[in-house]
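J.: how would this look folded up:
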Amino acid sequence: MTTFDLSPGAQVPLTGLSHQTAATQALASAAYRDDPVSLLTDLDPKTNQQTGKFSMFSPNLGEAFSRAVQERMLGGARGQVVQSFGADPAAVVQHCLAASKIRRTRDARLTAVMAVFGLFFLPGTLLWLGAFQLRRTLRSLSKSRTSGLGSVVLFVAGLFSVLLFFRPPFSGFAQLYMRVVMLAPIVGWFFAQRICRRTAEELRQHWSDVLDGAGGPSVPEAVPTGPHDSKAETMRRELEKLMAEQNSNVIFYQGREGILGMGSRWGSWHMAEELVGHDGAEINPFRSWDVIRSIHDRLRELERGPLHTGGFPKASIRHWVVVPLSEGAGAIERPTGTETEGYSVRDFEVQRICNEQQFGSGNRHYLGVQFVLWEGQLVLTLMCTVTVLHKTLRVEVTGHTLGPVAPMLSGKPEPRVREVAKSIRFWETKTVVDSVVSTEEVVRLTVRAPFTWMPPTLLDWLGGKLTLPEPFGLRHSWVEKPWANRFMADDAVRAVTPVLRVVHAATIRVLEENGVDTEKFSARSLVLSGVVQGAEPKKADVYDA
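T.: This is a model prediction of the structure:
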């Protein structure tokens, strides 16, 4: 008999990196949050919340974010996603799965409560739900004259319940039923409130733990328990596919948006001079790849220096295939064919693009050196490209910077407090700590619970859903500019000078080895070496033309 070793630890490896924790934790915490969805939609105009028919069915931030990310990153018909430089997208998705599992357990219990105290006493349940829906509608009007009407509506519903209990209009069994038809939903609310409070406290504890870096997500449904566990096997493959796409060497340039996942281009320095041999002699033929390879070897020595003090951390140096993308494009598509392997372009095709595709349409080759700083909150990438047109060799270095995740996503859960007037000294106020879940929140969760077991399109129609910005990538969608932080701005500016000098030195060395007169190249390098010392961030992708 064949045995299968499907232990959890071997199937779903945790991929978090120590230098990318802050950005990953901030994004993962959104899966556990109970804030309104507007907290996320206000960060990016491309992030929209599609409204449903009834506000009582609308999801909160954690529910909407978890579902949207799972469908976008793991869905069977999902489109390709942009790499999340400076973050671990698999860890974020796993936290979304873990948060959804906690909510499914809560919804199962709430569905049972709704069946016993709601379905059997449906007329009273509908009257109470109508009162709460009317209250939410009146509050959404944000007018002073309607601000107190919501409480009046609930008061009228409560008064009607008391009248039915003491003066039911029927006799016999109908009389008994009318006595409890409005009171049974209140008893059900009591049990639902206990369930919602326990789950809210658990989610908030996970929210706090994620930001503190304590523990990882528990996703047992992504671990196959046997050879016939097709659902878990499919999820495991989707997570592996997500990581393969994260490691792709294909990136996308979208006009003024810059390189997706790396940020906009804020600076550009180029050295372009004529290729002339020493004393008029012929030069040895060489290719752009020869220069790029020399630059690559020299960049690997960036963390070494003559002094034992500070310096660069270990950088990621990669050859990138840059695909042009129109500004209005809503999706990305990586190259396919025999020249690719998975989501990446093979090495021989990268070399061909470097040597041949330097003018006109088509993909381009760039050599990138990337620093992930501030625990993933700052992604600094310097891209180098070498082109040869006729007798002119051009070496260009551009700077791309991706800022920190919005600070709103880094906040820890806070107790719900409000200011109320004192009972005797009414001119003074006091702070009251409310329950972690309000009465309206309990009603919303209880009403939504039975519909979570139905096709998700129905719940989307009733309450709406979150629409993620496209082309979608977890890391670059909700970020702020790094220039507001002085130290981050300094790190970006300071890195350019040594990288530029290494690139120029490696280029001049190759030229000298092939008999090129490097006097003009050396002069231009000295000029740029002086100019780059006063580098300031600019909108290099916005041309005044």
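
J.: For the rest of this, base every contact and every neighbour count on C-alpha atoms.
T.: Fine.

J.: List the contacts of A244.
T.: 342-343 (Cα atoms under 8 Å, 6 or more residues apart in numbering).

J.: quick check, it in a helix?
T.: Yes - under DSSP: H, G, I helix; E, B strand; the rest coil, A244 falls within a helix.

J.: For the stretch 101-250 of the chain, which segments are assigned as strands?
T.: Using DSSP state E, counting those that start in this stretch, the strands of the stretch 101-250 of the chain run over 250-253.

J.: what's the answer for the chain, then?
T.: 48-51, 250-253, 265-274, 316-324, 340-341, 344-345, 364-373, 378-389, 392-402, 417-421, 429-433, 464-467 (DSSP state E).

J.: And the contacts of the first one?
T.: Taking Cα under 8 Å, 6+ apart as the criterion, the residues outside strand 48-51 that touch it are 37-38, 41, 58, 463-469.

J.: could you flag which of those are buried?
T.: 37, 41, 58, 463-469 (16 or more other Cα atoms under 10 Å).

J.: follow-up on the earlier one: Serialize the strands of the chain to CSV and add fields for distance to R167.
T.: Listed next are these as CSV, based on distance: least, Cα to Cα, whole Å:
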stretch, distance to R167
strand 48-51, 41
strand 250-253, 71
strand 265-274, 75
strand 316-324, 75
strand 340-341, 77
strand 344-345, 75
strand 364-373, 71
strand 378-389, 68
strand 392-402, 68
strand 417-421, 37
strand 429-433, 38
strand 464-467, 41
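
J.: who are the neighbours in contact with the most centrally placed residue in the chain?
T.: Nearest residue to the geometric centre of the chain (Cα atoms, centre = their mean): L474, 2.5 Å. Neighbour list for L474: 27, 82-84, 89 [criterion: Cα under 8 Å, 6+ apart].

J.: ok, 6 Å please
T.: Going by Cα atoms under 6 Å, 6 or more residues apart in numbering, L474 touches S84.

J.: before we move on, back to that, save the contacts of strand 48-51 as JSON lines, and put in distance to L378 too.
T.: Output for the contacts of strand 48-51, formatted as JSON lines (distance: Cα to Cα, whole Å):
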{"residue": "V37", "distance to L378": "25"}
{"residue": "S38", "distance to L378": "25"}
{"residue": "T41", "distance to L378": "22"}
{"residue": "S58", "distance to L378": "34"}
{"residue": "G463", "distance to L378": "36"}
{"residue": "G464", "distance to L378": "34"}
{"residue": "K465", "distance to L378": "30"}
{"residue": "L466", "distance to L378": "27"}
{"residue": "T467", "distance to L378": "26"}
{"residue": "L468", "distance to L378": "22"}
{"residue": "P469", "distance to L378": "21"}
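
J.: and this one, so I can compare the two:
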Amino acid sequence: MSDIGPQVLRTDPSPSSGATTSLSSLAYRDGDFTKLLDLSEGAKHKTGRIKLLSPNLGEAFCEAVLARTLGATRKPMVPSYGAAPRIVVEHCLEAEDVRHQRDKRLTLVAVVFGLLFLPGALLWLLVFEIARRSGEKRRDVVQNFGVLVAVVIAGVLAWRPGTVTGFWGDYLRIMCIVPVAGWFVARQICVRTSEQLRSRWRSLLEGGAVGPTVPGAVPKGPDDHKAENQRKQLAKLSAEQDTNVVHYAGAKGILGLGPRWASWQLAEQLKPAPGFEEIRPFHAFDLVRKMDERLGRLKRSPLADGGVPGVDVRHWVVLPLGEGADEFSRPSGPEMDGFLMRASAVADVANKQSFGSSPRHYLGTQFVLWNGQLVITMMTRVSVLSETLRIEVSGHALGPLPGWFGDKPKAPEKQVQKTGKFWEERTVTLPVVTNAEVVRLATRAPFTWNQGLLNWLGGSVKLPEPFGIRSAWAARPWSNRFMADDAINIAVPVLRAVHDATLDVLRDHDIDVERFQNRSQLLGSEAQGIRPFKADVYDA
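T.: All right, here's what the predicted structure looks like:
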């Protein structure tokens, strides 16, 4: 029997959401990486020593994401609701593999046409380094002038290399010319790779792309520890996203769910119903289970097509976290099963007195809408202090990615004056791979085998902490009228379901529900006219 060898890992060709494909497309993009810094609060740029070795957008994004998600000793990550982080990471791995194949060929070109003719190559590199440092407005002028000077020097040496004769005389003649020939070869390599990356970028956003291929995550044998480690890290990333332990960070809200935009409180005293001397005791989790059942019924409606689509009811344990903290930790011990807290432990948290810094139980009702661009989560908490039962329902909203994330590739353009009609302008299409870009890629290629050294020389992007692939670039949902309407409209059905479940349980346990019922009706009226506000920002 023939051995067909290891198979390439391929994920589902249909990513779970538009947010996933938009984020994945960043791995294949070109252009200036500073856009990442502008669209994410907390992202930072570590400046390098050599401008010519600076990364572009796709390179910076892939390096930052892979270092943060697949590192052996990485910090815990914020869950990414409404997106599939593993798919994004696998697209980064695929894009990096394409670039590594290009860099292998460019390294060979750099050695043959650059290193062997180093003095001439350094002259051309100096021209482009000075141009990159001269600023955006003066860059083209400085670059053109530098190229002209370098051409003159190359022509003078080729015509008359001075008093040097023999081998070194011939070397001086071609010293500045051979790197130019290498540039032509490198340009063909760069153009082919750019077309390949841009095709992947376009197909992702148009919905025609297959899933990413990750050959590096498939061990080729028992001693392939690198591939085995990458496979384990990807599996860990998937498992981490299914955790039921989340963190509350003040005005940031619950990490991964977005800030809290509204809150309703139903708090009344537990008294026996008329005709009863005392109430029948119950646990807080008994009430939570009834709420879980009622919230699941939101999918149904007495009217055709009136059910709420995509209802996801889940139990969360929420831990407090300082708003300025840049990392968090998850609990460990017998109550944990990997990243999940066991159901019995979750019930214990719900039943225990949550007053102080102890973990708190929330019943979450989540809706992922707009193809993953909007995540609405209604969090319900049951607590008892002395004889007062408090039911709190709060709304969290994670907004869409900025529109730029959905931009498809297009050739750069420039407005120039018409010849003979300087008062009119015309649009000129510029090459995607410019002369400066070829030089940058060919210069970076030999250093890509040591990412730490390359980051030190060219700079890198540091992602915001605590980091979640989806939440790091989330915008406000209230700038979109329809998204805001969806967030506000779902509040009333959820609130009604929670209150109905509460009243049913109280009646079953011989508790007077008159005050609860009156308060519930008042809250229902308030919710119908609610407007989003910063529920976790207190002016005191």
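
J.: What is the resulting TM-score of the chain superposition?
T.: Comparison of the two superposed chains (TM-score structural alignment, normalised by the length of structure 2) gives a TM-score of 0.96, and 537 aligned residues with a Cα RMSD of 1.8 Å.

J.: From W261 of structure 2, how far off is the counterpart of the residue nearest to the centre of structure 1 in structure 2?
T.: Aligned counterpart of L474 of structure 1 in structure 2: I469 (TM-score structural alignment). According to Cα to Cα, to the nearest Å, I469 of structure 2 and W261 of structure 2 sit 22 Å apart.

J.: try R519 of structure 2
T.: 21 Å.

J.: What's the match for S438 of structure 1 in structure 2?
T.: So, by TM-score structural alignment, S438 of structure 1 is matched to T434.

J.: Let me know how buried its match is, in neighbour terms.
T.: Other residues within reach of T434 of structure 2, judged by other Cα atoms under 10 Å, total 13.

J.: do G258 of structure 1 as well
T.: 21.

J.: ok, now which ones touch it?
T.: Residues counted as contacts of G258 of structure 1 (Cα under 6 Å, 6+ apart) are 264-265.

J.: That one corresponds to which position in structure 2?
T.: Under TM-score structural alignment, G258 of structure 1 pairs with G253 in structure 2.

J.: Then L211 of structure 1?
T.: By TM-score structural alignment, L211 of structure 1 lines up with L205.

J.: What lines up with R192 of structure 2 in structure 1?
T.: In structure 1, R192 of structure 2 lands on R198 (TM-score structural alignment).

J.: and what of V149 of structure 2?
T.: Alignment note (TM-score structural alignment): V149 of structure 2 maps to V156 of structure 1.

J.: From V162 of structure 1, how far off is its match?
T.: V156 of structure 1 is 10 Å from V162 of structure 1, by Cα to Cα.

J.: Also Y543 of structure 1?
T.: 71 Å.

J.: quick one, which of the two is more surrounded?
T.: Just comparing Y543 of structure 1 and V162: by other Cα under 10 Å the higher neighbour count belongs to V162, 16 against 7.

J.: what residues are up against that one?
T.: Neighbours of V162 of structure 1 in contact, by Cα under 6 Å, 6+ apart: none.

J.: Ok, V499 of structure 1 next?
T.: With Cα under 6 Å, 6+ apart, V499 of structure 1 has no contacts at all.

J.: Tell me which residue of structure 2 lines up with it.
T.: Checking TM-score structural alignment: V499 of structure 1 goes with V494.

J.: Then E375 of structure 1?
T.: Aligned partner of E375 of structure 1 by TM-score structural alignment: N371.

J.: what's the burial count for that match?
T.: 15.

J.: same question, the one 5 residues further on
T.: Neighbour count for I376 of structure 2, taken as other Cα under 10 Å: 27.

J.: Nearest residue to it in space, please, no chain neighbours.
T.: A397 (4.7 Å; Cα to Cα, 6 or more residues apart in numbering).

J.: circling back to that earlier point, where's the match of L474 of structure 1 relative to L26 of structure 2, distance?
T.: Taking Cα to Cα, one finds I469 of structure 2 at 12 Å from L26 of structure 2.

J.: what lines up against S410 of structure 1 once you look at structure 2?
T.: Checking TM-score structural alignment: S410 of structure 1 goes with G406.

J.: Report the spatially nearest residue to that match, omitting neighbours in sequence.
T.: Closest to G406 of structure 2 by Cα to Cα, 6+ apart is S22, at 5.5 Å.

J.: The one you found touches D407, doesn't it?
T.: No - S22 of structure 2 is beyond contact range of D407, at 8.6 Å (criterion: Cα atoms under 6 Å).

J.: Which of the two has more residues huddled nearby?
T.: A count of neighbours by other Cα under 10 Å puts S22 above the other of S22 of structure 2 and D407, at 24 against 13.

J.: What is the aligned counterpart of the more buried one in structure 1?
T.: Using TM-score structural alignment, S22 of structure 2 lines up with A26 in structure 1.

J.: What is the neighbour count of the equivalent of L123 of structure 2 over in structure 1?
T.: Taking TM-score structural alignment for the superposition, L123 of structure 2 sits opposite L127 in structure 1. Close neighbours of L127 of structure 1, defined as other Cα under 10 Å, add up to 16.
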